[in-house]
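**Student:** Generate a structure from the sequence data that follows.
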Amino acid sequence: MVLRYMPGFGNDFETEALEGALPQGQNSPQRCPYGLYAEQLSGSPFTAPRGTNERSWLYRMRPSVQHVGRQVKLDLPHWKTAPHIVEHGAPLAQLRWDPVPIPKEDVTFVTGMRTMTTAGDVYTQVGMAVHVYLVTAPMVDEVFYNADGELLIAPQQGTLRITTELGILEIGAADIAVVPRGTKFKVEPVDGPSRGYVCENYGAKFTLPDRGPIGANCLANPRDFKTPVAWYEEKETKHRIIIKWCGGFHVSEIGHSPFDVVAWHGNYAPYKYDLRTFSPVGAIGFDHPDPSIFTVLTAPTGEAGTANVDFVIFPERWLVAENSFRPPWYHMNIMSEFMGLLYGRYDAKEEGFQPGGMSLHNCMLPHGPDRDAFIKASFGELKPHKLTGTMAFMFETRFPQLLTKYAATLPTLQDNYADCWRGLEKNFDKNRRDWNG
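**Tutor:** Got it, this is the predicted structure:
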């Protein structure tokens, strides 16, 4: 079971796994039902405006002050945090990778995290990091929470079961899940090894973008976001809790499961979204609209229209504009774009960009379609055409995305990526205004 969720819209839920566990009319009563403890999880400052104020009240068997006791440091060398500047010798260039192979050994969602880029500064809570996750084993009696930011998780292969303090979510390819900052969770593969992408957002929470003149409907509709109902386990066994805080990792041990929240109410919660429910809009006359029309979620900054992170997708859609170049055009952008392909083909790069692969086009580095895509789009018949069986995405940020040493030295880094533009020969002829190839 799930509840409908609207990111950033102040909706308030109530759910209980045991009848009568949720107090009525008082958040923190003198005595909670069933001997539970009342605890508030806040995702915003207490005095944030009502529309952006986010908090949930949890009614649990034991308060989480017991979860952070004596801690020991944990080394996770492949998970990096901004600012992270390393000498790796990679040139400034457009970059693309083939899929990262899934290892044969056991790796969990935490130990299998591989950071590709970092941007901004976790200490001032701006910027983001992009990771690839590789999962071959479940987290058993082990729980993780991230104090540095929220996590947007996008599987590319395999299904994940994400057990959180507030309930259980299950996601597969074409789904995403967002786990808020500070929320405890564990991850288990459901149907074999899993691989996917993670955006770790240090800044303001993801929210739905304004639609402007588009109006009330289309893009990501609030009704399609879902958050879990209350679920708990009464498990008196030793558990490890891994905490990420300011780029470091720490472990504490407790003698019970922290998934002991019997009821909760509020608007600070994990959620999932099926990317196939995104309703794209586009040109139905002529000209090519900006890719911002494909924004699913945005994490804003204090500067209007300038995102800490935008999560953008390129799904199935009709192409109908007349007399227009339909693929993404050649451009240089103030934003830095990290792109992945969940399945199918990407229309601007039909060869060389594989499902599970990645590309990086940083701030003010030019990019665009390869030669074959350019010729096909320039001379193809402009009849209505539907792109099917495809789902690409982009984590786009205002800040430069710096490569980790892991990303710079990956064997799957394509050393010939720039060759896809080499065949773009000079076509200019001052005596022929109507160029026809």
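**Student:** Going by C-alpha atoms from here, please, whenever you check contacts or count neighbours.
**Tutor:** Noted.
**Student:** Surely Arg265 is in a strand?
**Tutor:** Wrong residue type there; residue 265 is His, not Arg. Yes. Under DSSP: H, G, I helix; E, B strand; the rest coil, His265 falls within a strand.
**Student:** Name the nearest residue to it, ignoring sequence neighbours.
**Tutor:** Distances taken as C-alpha to C-alpha, 6 or more residues apart in numbering place Glu14 nearest to His265, at 4.0 Å, with adjacent residues excluded.
**Student:** buried set for the host helix or strand of the one you found?
**Tutor:** Per DSSP states H and E, Glu14 falls inside strand 13-16. If you call a residue buried by 16 or more other C-alpha atoms under 10 Å, then strand 13-16 has these buried ones: Phe13, Thr15, Glu16.
**Student:** which residue is nearest the centroid of the protein?
**Tutor:** For the chain, Leu152 is the residue whose C-alpha lies nearest the centre (C-alpha atoms, centre = their mean; 2.9 Å).
**Student:** Show me the strands in the stretch 1-150 of the chain, by range?
**Tutor:** 2-4, 13-16, 37-42, 55-60, 72-74, 95-97, 113-121, 126-135, 142-146, 150-157 (DSSP state E, counting those that start in this stretch).
**Student:** can you put these in TSV and add distance to Asp419?
**Tutor:** Output for the strands of the stretch 1-150 of the chain, formatted as TSV (distance: least, C-alpha to C-alpha, whole Å):
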stretch	distance to Asp419
strand 2-4	46
strand 13-16	52
strand 37-42	49
strand 55-60	50
strand 72-74	42
strand 95-97	11
strand 113-121	22
strand 126-135	25
strand 142-146	40
strand 150-157	27
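**Student:** Let's compare: structure for the following, please.
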Amino acid sequence: MSGFGNEHVSEDPRCPGALPEGQNNPQVCPYGLYAEQLSGSAFTCPRHTNKRSWLYRILPSVCHKPYKALEEGHLTHDWDEVEPDPNQLRWKPFEIPKAPQKELDFVSGLHTLCGAGEPRGRNGIAIHIFVCNISMFNRCLYNSDGDFLIVPQQGKLLITTEFGKMLVEPNEICVIQQGMRFSVEVFGETRGYILEVYGAHFELPDLGPIGANGLANPRDFLVPVAWYEDRQVSGGYTVISKYQGKLFAAQQDFSPFNVVAWHGNYTPYKYHLEKFMVINSVAFDHADPSIFTVLTAKSTRAGVALADFVIFPPRWGVANNTFRPPYYHRNCMSEFMGLIKGHYEAKEEGFQPGGASLHSMMTPHGPDADCFEKASKAKLEPERVAEGTMAFMFESSLSLAVTKWGLQTSNRLDKNYYKCWEPLKSHFNPKCK
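**Tutor:** As a prediction, this is how the structure comes out:
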């Protein structure tokens, strides 16, 4: 099924008529199922922002043992682990451990790289890296703190959710919203990025003067089709909760993916980045990179995002009398960039797929010296930009702190990043305009 934010209806074809007719919570549900509502917004939110789904399941999710603390991965929202660092930061591709010497699944391979705010106050974001080499077996995760926007960079993810299954490959993204249980199956060495937002949900940006068409089309967002498993688990099934930045585990003796039918507008979804309709300058100079926004999570300030997910896809460059790569820039936003594939136009050598960069608030950044020299002398004619490449940016109005894992433990920080600008030289000549 497709469509962003729409009301969807789905039932497993093995149980036709599993969805109750005429009401959400009848005295007795079809097939002896339990009705359970999953709310992603306050009950009293305006209709256009009200998010909820009704799940019709074999057993309700409340049937589990008490939660206990789980020590796995490197998740944190302690932004004071190390001193702030305003420098331009770049990371080499994050290492994927080799199995069977070290086995990590999606949960045990989660590492927090940077962030701001905190989940208890329902305002903030975190950026995580995941590296894994085995599938989650008889365990699932749900996030009590916020939404996960997952960007796979290497390896496919088969994600089983309470709503059904989604296969998510590199150059696709998926969003698992707050409270939704999911498990991740992988097929070898796997790596990617996660943008987590607290206190807001992702939505499509307003189009303004662009008009009715452009950027991401609502119909291209896909949601799962209902699928259930009625499975008793010998030895117990582990349900993991990310709660206030920490992990907790509870045991139950059945699969949590026992939803036979569901309806609502609060669902997981995925999107293929190649479907993005690029808007670009056709005269001179640059339009702001906000024209590449796929999804936004709004803050309480009008026009200011808690976080934007922005991509830089293949496109035509035709701007006349213009320095075409990204210009030198200082920004009141924090800019985290990742690379899914290819070579980013402004830094073709050091910025690699599976790596990342962070340019913090008002920290200057821009193309390296080699890019500047080439672009200054290039013949200006229509050209394909970023062919075979997909870079993206998590942009936030918050000032992001980097974790100890990001600065020290991961051992992937490129300490020579600043050197890419050292060859820039003055071309100033007061006698030549």
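**Student:** TM-score them against each other, please.
**Tutor:** The TM-score (TM-score structural alignment, normalised by the length of structure 2) is 0.96; 424 aligned residues with a C-alpha RMSD of 1.1 Å.
**Student:** looking at the strands of the stretch 1-150 of structure 1, which is buried most?
**Tutor:** A comparison of the strands of the stretch 1-150 of structure 1 by mean neighbour count, using mean count of other C-alpha atoms under 10 Å, puts strand 126-135 on top with a mean of 26.
**Student:** What is the distance between that one and the centre of its chain?
**Tutor:** 8 Å (C-alpha atoms, centre = their mean, to the nearest Å).
**Student:** remind me, longest helix of structure 2?
**Tutor:** In structure 2, with assignment by DSSP state H, the single longest helix is helix 369-377.
**Student:** That one vs structure 1, mean deviation?
**Tutor:** Helix 369-377 of structure 2 differs from its equivalent in structure 1 by a mean of 1.3 Å after superposition (mean C-alpha distance after the TM-score superposition for structure 1).
**Student:** Can you list the buried residues in that helix?
**Tutor:** Under 16+ other C-alpha under 10 Å, the buried positions of helix 369-377 of structure 2 are Ala369, Asp370, Cys371, Phe372, Ala375.
**Student:** possible to save those residues as JSON lines with distance to Leu358 of structure 2?
**Tutor:** JSON lines is the format used below for those (distance: C-alpha to C-alpha, whole Å):
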{"residue": "Ala369", "distance to Leu358 of structure 2": "19"}
{"residue": "Asp370", "distance to Leu358 of structure 2": "20"}
{"residue": "Cys371", "distance to Leu358 of structure 2": "19"}
{"residue": "Phe372", "distance to Leu358 of structure 2": "20"}
{"residue": "Ala375", "distance to Leu358 of structure 2": "23"}
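**Student:** Please identify which of these is nearest to Tyr34 of structure 2.
**Tutor:** Cys371 (60.3 Å; C-alpha to C-alpha).
**Student:** dump the residue contacts of the alignment partner in structure 1 of that closest one.
**Tutor:** Matched by TM-score structural alignment, Cys371 of structure 2 corresponds to Ala373 in structure 1. Taking C-alpha atoms under 8 Å, 6 or more residues apart in numbering, we find Ala373 of structure 1 in contact with Pro327, Asp347, Ala348, Lys349, Glu350.
**Student:** Any of those buried? List them.
**Tutor:** Counted by 16+ other C-alpha under 10 Å, the contacts of Ala373 of structure 1 give Pro327, Asp347, Ala348, Lys349 as buried.
**Student:** Redo those as CSV? Include secondary structure and distance to Arg240 of structure 1.
**Tutor:** CSV is the format used below for the buried ones among the contacts of Ala373 of structure 1 (DSSP: H, G, I helix; E, B strand; the rest coil; distance: C-alpha to C-alpha, whole Å):
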residue, secondary structure, distance to Arg240 of structure 1
Pro327, coil, 49
Asp347, coil, 45
Ala348, coil, 45
Lys349, strand, 44
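**Student:** Out of these, which comes closest to Val198 of structure 1?
**Tutor:** Using C-alpha to C-alpha, the buried ones among the contacts of Ala373 of structure 1 come closest to Val198 of structure 1 at Lys349, 22.4 Å.
**Student:** Tell me which residue of structure 2 lines up with that closest one.
**Tutor:** So Lys349 of structure 1 corresponds to Lys347, using TM-score structural alignment.
**Student:** Kindly provide the distance from that match to Pro30 of structure 2.
**Tutor:** 58 Å (C-alpha to C-alpha, to the nearest Å).
**Student:** now do Phe351 of structure 2
**Tutor:** 55 Å.
**Student:** which one of these two has more residues nearby?
**Tutor:** Phe351 (24 against 17; other C-alpha atoms under 10 Å).
**Student:** isn't that one right next to Glu345, touching?
**Tutor:** No. Phe351 of structure 2 is beyond contact range of Glu345, at 9.7 Å (criterion: C-alpha atoms under 8 Å).
**Student:** now the nearest residue to Val131 of structure 2 once chain neighbours are set aside: how far from Phe163 of structure 2?
**Tutor:** Spatial nearest neighbour of Val131 of structure 2, excluding adjacent residues (C-alpha to C-alpha, 6+ apart): Arg191 at 4.5 Å. Counting by C-alpha to C-alpha, the gap from Arg191 of structure 2 to Phe163 of structure 2 is 24 Å.
**Student:** How about Ser61 of structure 2?
**Tutor:** 13 Å.
**Student:** of the two, who's got more company?
**Tutor:** Counted by other C-alpha under 10 Å, Ser61 of structure 2 and Phe163 do not tie: Phe163 has more neighbours, with 30 against 17.
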